[in-house]
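Q: Pasting the sequence and the predicted coordinates here, then a few questions.
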Amino acid sequence: MNINRKPFICIAFAMLTGIILARILIEIKFYFALKMLIFIQLISILYYFIYEYDFSKRKLIIVLSLVFLLFGSSLYSYQEYKYHSSYSIVNFLDDDYVNIKGRIIIDPADLEGNNLYIKADYINGEKVKYGKIITAKQNFDYYENNIVISADIKVSLPEEQKNPGGFCYRSHLKQNGIYLQSWSIKNINYHHRKFSYKNYLIKSKYNILSTIDSLVSNENAGFIKAILLGERSAISYHKEKQLQEAGASHLLAISGLHIAIIIMVFSYFAFNIFEERKTALCVITLFNIIYIILVGVRASILRASIFALLYLWAEIFNRKADFLNIIAFSLLINLLINPYLLFTVGLQLSYSLVLTLYYLTPLISEFLNKIFAVSIAAQLAAIPLTAYYFGQYAYIALITNLWAIPIISFLLPLILFILVLSTVLPPLIYFFGPPLEMILNIFFKTLELMTQIQGRMLTISRPNLALVFLYYIIMFTLPYVFKTRIIELNNKKFNWARKIFPVTFLIIFLLIFSTFNSGLLELHFISVGQGDGIYIQFPDGQNMLVDTGPPGPQGRNIEYSILPFLNYKGVSSIDYLVISHFHADHTGGIPTLLENKNVRNIFIAQPAERDQFKNYIINYTNNNKNSNLFYLSENNSFNVSGCRINFLNPPKNTVFEDENKNSLVFLLEYGKHSFIFTGDLYSCGEKRIVREHQLGKIDVLKVGHHGSDTSSSKFFLDSIAPDYAVIPVGRNNFNHPAEKVIKNLEKRKIKYFRTDKDGAVAVKTDGINLKVNSFLD
């Protein structure tokens, strides 16, 4: 590669290398090495200017690469410094209210959402500089962008990632300069409003959103707002899930397709209004910048906009636009704006997709029609990162995108045309609305058909990061191996590459879809909030899930806790589902679990009353011939992969009015180790099972009733003498776990874990050795 022709490739690579080095050194807390790295880089640059000063283009690119290597590591370090600085708002964490003075910030890209932001200037009278606070609109009677307020607020750190495969909300917000959250605000005083050009853009966008609302139904309006104006909060959960399951969720992320169409429409008007091309391009650029602000400065949007605009401007400066050089330049701009973007799935998917389309489409086109080639290349780009971050892949995407992308390519300019026309002749909106509504309804009906053809999405266990990296290296090398050259590589010296590389790529591709069993008994106490969710994997690979956690907002808690964990492990079906008892904090995820995973056997105790979640289970087993429902009580037992499972409660032919007493308690034994799962059983029930079943020493106790003092009595703890105890608990109003229980555990030197503070707890054993650790260790 001639670096004189593609300078930004070297510079961008140096920048991202600097960022990665800084991240690694900061994460391992090797701050001295980081300082030395920055110092050496600085000395190298100074040495060049003092002793090797040369204006040749090649050497200038080299020194610029050194500069951006330094700049990358320094910029990332500076972002971390701001978070930990004495001027950071993180220093004002308090259980009580703090007094704050600052500005309300409205994100122009999320006007339909529920979030507002506060940029604090003073907290408790002390000057602060770094970080914003996320809050909710309902906390304010009135809000406007850039209005200065003072108030008393309770602040807390956003939720961190607590489970393997989970989402780290804290890191996500931190990447956007948001350090704290507040959902409790009082004594709000409004002051003056500071001038901001964004206020005019926000007002204009509100008008556009209002026009879209009058154009089609609410659900379809939400979709239009998302694909045209980046308002992801506007789209309904049902439609977003439908797009995801059909492999078309990328349509909601404004990127190359959207930007190309938007700029095409801008260009049509600009080139017809202005005679001089340079003037037209200036107007197009200005409108594109405004559009970027309205939809949000995201990696894919910047990449696509920079690419399109530089291609248009290249002709004015009599320069030939180089694809890779422009892509590298857009990456450099993205990283300069926010170095954290390098570690986000959005940037990684965006650039891997565009590079794969560039490199691989011509090669695949030699064997297939170009439309199919583009779709296949796009899927090959997305599979590894989708598997790594989400653990699921909608394989129907290959077909969905063949028709969905052309429809969206038709709809976007049509919608823009309608919106522009409606500003001149508002009544015309009633003429265009019905046909547009019909097209969108057909679009989503066809998406529904795609999901029915596919069934459930393919579940893929998280591949090793090194394997993902190797996948992309091999994939991007393939076009060079098969490239037609003036001097062909068909001689024996190079012919091996054309055989080895495709085979290697195929092996890696298959490895990404492979799930490997550890051969151990694994118990994972998942952090689900105030509830239970325990995943057990037996030595032969069979699995069991004990309870499904609480319902959470809109019944979706399981989507942020248990399901991501199951996807991370590559679990597409559950062999045994045990419901300890029918209280919502144990059964809240049942409907979503049964929608997303195949469940072969379900074990329950007879509940005291008819329960809606029990009805879900009965309907599921009635409609699925491969699923069985069993009512269990004490002395029911079975063996799985060398493990013995013996149920100890409830008593046979007994149904208590208090559902906690009906808890399905069982003992799991493997080799010389044993584990007991107690549901929410009370102390009286614990005493009964100890005496009637002659319970002896247990290695790991699942502490009953989330650490309530109604369970885990002194008698029970003394009788089973566990080495470890796990308390599944989350934020609650019941003071769980009770101080009395914690003291009882500590007095007996039982090492205990809390899922709210330690995250998921993993127990692994081969029947002889036992290892226990927590996710947040």
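A: Received the coordinates, thanks.
Q: C-alpha only now, for contacts and for neighbours.
A: OK.
Q: Excluding sequence neighbours, find me the nearest residue to the residue nearest the centre of the chain.
A: Nearest to the mean C-alpha position of the chain, by CA atoms, centre = their mean, lies Phe167 at 5.0 Å. What sits nearest to Phe167 in space, not counting adjacent residues and going by CA to CA, 6 or more residues apart in numbering, is Gln161, at 5.6 Å.
Q: you'd agree the one you found is in a helix?
A: No - counting by DSSP: H, G, I helix; E, B strand; the rest coil, Gln161 falls outside a helix, being coil.
Q: Second structure follows, compare the two:
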Amino acid sequence: MLIASSLLYSFLLKKMILLLIAMYLILHICYKKQVTLLLLSLFVAFLFFLRVGIKPATLPPTEQELTIIVRIYPDTIQVKESFVTMEGKAAQGEVFLQYPLKNAQESNHWQSRKDQNVTIRATGVFKQADPARNLHGFDRQWYEWTENKVGTFRIATILQTKPNSRWHFGRAMRARAIDWVETEYSPKIATYIKALLLGYRDNQFREIREVYNSSGILHLFSISGMHMSLFLGWCLTLFRYSRLTFEEFSIPFLVVTLLLVFLFGQGISILRATLMYLVNILCKERQWHFSALDRFSFVICLLLLIEPKSFVQTSGVLSILLSFIILMSSDNRKNPFISSMEISLLASPILMFYFYEIPLLAGILTALITPLFSFMLLPGLLFSSLWHVLGLPSSLIDSWMTSFLKLLETIIQFSHSFLVTTGKPALWFGIVIFLVGLACATATLKHRILFFVSMMIFILLPSFPLKTAVSFVDVGQGDSIVFQSFGNQKVYVVDTGGKVNFYANDSDKVTKNAEYTLIPFLKGEGIRQIDGLFLTHGDFDHMGDIEEILREFSVETLYVAEGMLHHQNMVNLDSELFKQTAVVELRQGDRVGVHPTFEVLSPFEKGTGENKDSLVLATVIKEVRFLLMGDLEEEGERRLINEYPNLHTDILKLGHHGSRTSSSEGFLQHVQPKHGIISCGVNNQFKHPHVEVLEHLERQEIKVLRTDEQGMIRYEWSLFSSHPQIITAIQSTE
């Protein structure tokens, strides 16, 4: 299996190292003269290549109006504020779909998924998929490729609709089940049933995810496939009570299994759990004596034939590796509590690589809560569903289930204090630690202590990067700059960004985006505490995500311009979040911070937190001067020129995202920057940066770096370097 999968992924990922690994394994088998094993490995590899095809897929043109015919997958429909998302199958291949909703009536229409088992003809454009725009950020291109999608099609107009054939019953059945659950249950119970039983995770699931993230048992919802094994076990027990022989009930049992796979979402974890269960039953009934590892390998081969990209999908990696850890750690003589602790420790490198955190209580909570899920919650949800189907009075049962779920969430929430941000480790280091851990799982106490020490080093290293850095984070149409001293001894953040959307419904105007931009970057860098958080002024695109930052990180001091606390956006903040944070007002002449120290150049007097009152900060890192202008406009620039006749800088963060109201040619001539940083959103509605500003920069021969074109812009110094390396997320230059 290793040879076949290495050959497969050397082709898919274009990685020579995987091909070399496959060649080494082939030579090793040849040396051992294991001809049968070699032929079997090559045959499986041949099947893999037949499955994926040698010819690369042709992607459709982007940002060009097209008319396509697409069969909608009704069980993937999600209505989100002013648009609906779904998946479907077109002639070009499988696609993600987005459709803007025009009114509430149309929103209600799409909420009924059972009525959307249709094929549509629509006009629209395929969106250009971005790579990761920030370090440790979401990579849309990679995501679409791993999910076997040829792109995201933004529908402009639906021209024609016709029902799908009856052969497409699987997804229609699941769509009906989702609609029924949402109709019959309260939102909380419905969210659990959809997530645990149907594998459907929508906006409401985010609330549950936030509760369970810190516990380390989120895999119970998304990657374990545990419920599939339980349901198949119950079905098998019923068939055995029918007194039919295995040969007689095997076909009906397979039909039921297939229906359950469709009903539960056809995800990788469901497929893996189903195949594993069927292989184990078949071996038991036929008395085939294969080892657990042989059966697991056979299941992985089948899984790769069904979904060749299982090992590059996050859910696939987590599901397969965690089940492998459980398999290798299984020992009937072990205490279940000790076994859970070992499994959680072995899983730590995987969780660190994907989520940049490890939950310290994962082992304890897994040991305590897994039985509750297996023997109380899942059966309880199933019993409640049957009760509703039979039309019996269910208010008492629903009330009990709601109380139980709230109690469970309350118990789990305290684990948030034991969630440790570790940063993202190097892939090769994570693989080494993972393999060492597996080798030590059944070893002597001495080797286990060695593994534990290695794991602690592995956990601590990403939190102390051997570099100094200044990062202009791509937060879309907004600002956020992160200063990291050597080893993250001091971390300062200037502005948080904050996405503003304009919808017809006022309640939908503001959505948070820090969880996709700033927060993953900070956690990926191993940052647990922010020593100083500066808010330059009260505009939402500069401070809109402060509440998200305060919830996720310990912030020692919040710095604002004098008078800004009275700005309406500041008044609206949750005061409870500031209890552990000192709030300091700044004005011209103040100096704050250590490594680096920030000098406040503006405001000159108490203001109200508007653009003209922006904090203007100057600092020096390894003899490189930085000047951050907030949204200060031309009038403020003229005053800076008068107050600071010798003000010069190397790196200028332009005011107001490159608007013509800032960055006058006279100011640029005065400060003489070498680089001009413009932080703005792609195709933003304000048309930033304005042409006049770009012309000013060109005439002054100032190198322009823009987050809308290059993503994150990062200045990085290694331990002994005095000149920074300039790194951009989308393209790199020295």
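A: Yep, that arrived. Bear in mind that the values here come from a model prediction, so they are computed numbers and not experimental data.
Q: quick revisit: and the residue nearest to Phe167 of the first structure, what's its match in the second structure?
A: Matched to the second structure by TM-score structural alignment, Gln161 of the first structure sits across from Ala132.
Q: For its match, grab the count of nearby residues.
A: 18 (other CA atoms under 10 Å).
Q: Quick check: the gap between it and Met712 of the second structure.
A: Distance, Ala132 of the second structure to Met712 of the second structure, using CA to CA, to the nearest Å: 9 Å.
Q: and what of Tyr200 of the second structure?
A: For Tyr200 of the second structure, the distance to Met712 of the second structure - CA to CA - is 33 Å.
Q: So which of these two has more stuff around it?
A: Met712 (27 against 24).
Q: for the more buried one, what are its contacts?
A: Contacts for Met712 of the second structure (CA atoms under 8 Å, 6 or more residues apart in numbering) come out as 133-135, 471-474, 728-730.
Q: Which residue in the first structure aligns with it?
A: Per TM-score structural alignment, Met712 of the second structure is aligned with Ala760.
Q: ok, so what distance separates that match from Phe716 of the first structure?
A: 25 Å.
Q: next one: Ala14 of the first structure
A: Taken as CA to CA, the span from Ala14 of the first structure to Phe716 of the first structure is 61 Å.
Q: Check Leu180 of the first structure too.
A: Counting by CA to CA, the gap from Leu180 of the first structure to Phe716 of the first structure is 42 Å.
Q: Out of those two, name the residue with the larger neighbour count.
A: Leu180 (25 against 20).
Q: Would you agree the more buried one is in contact with Val155?
A: Yes - Leu180 of the first structure lies in contact with Val155 (CA atoms under 8 Å); the separation is 6.3 Å.
Q: Leu2 of the second structure matches what in the first structure?
A: For Leu2 of the second structure, the residue aligned by TM-score structural alignment is Phe13.
Q: One more: Leu278 of the second structure?
A: Aligned partner of Leu278 of the second structure by TM-score structural alignment: Leu309.
Q: ok, that match touching Thr285?
A: Yes - contact between Leu309 of the first structure and Thr285 holds when scored by CA under 8 Å: they sit 6.9 Å apart.
Q: Of the two, which one has the most company?
A: Just comparing Leu309 of the first structure and Thr285: by other CA under 10 Å the higher neighbour count belongs to Thr285, 22 against 17.
Q: Does that one lie in a helix or a strand, and which?
A: Assignment of secondary structure by DSSP states H and E places Thr285 of the first structure within helix 277-295.
Q: ditto for Thr649 of the second structure
A: Using DSSP H and E, no helix or strand contains Thr649 of the second structure.
Q: Give me the neighbour count for the residue in the first structure that it lines up against.
A: The alignment partner of Thr649 of the second structure in the first structure, by TM-score structural alignment, is Ile698. The local packing of Ile698 of the first structure (other CA under 10 Å) involves 21 other residues.
Q: just checking, the match of Gln161 of the first structure touches Arg140?
A: Yes - between Ala132 of the second structure and Arg140 there is a contact under CA under 8 Å: 6.8 Å.
Q: What span of the second structure is the helix holding Thr285 of the first structure aligned with?
A: Under TM-score structural alignment, the match for helix 277-295 of the first structure is residues 246-264.
Q: Show me which parts of the matching stretch are buried, residue by residue.
A: 246, 253, 257, 260-264 (16 or more other CA atoms under 10 Å).
Q: Then stretch 257-267 of the first structure?
A: 257-263, 265-267.
Q: Kindly report the same for stretch 288-299 of the second structure.
A: Buried, per 16+ other CA under 10 Å, within stretch 288-299 of the second structure: 295-299.
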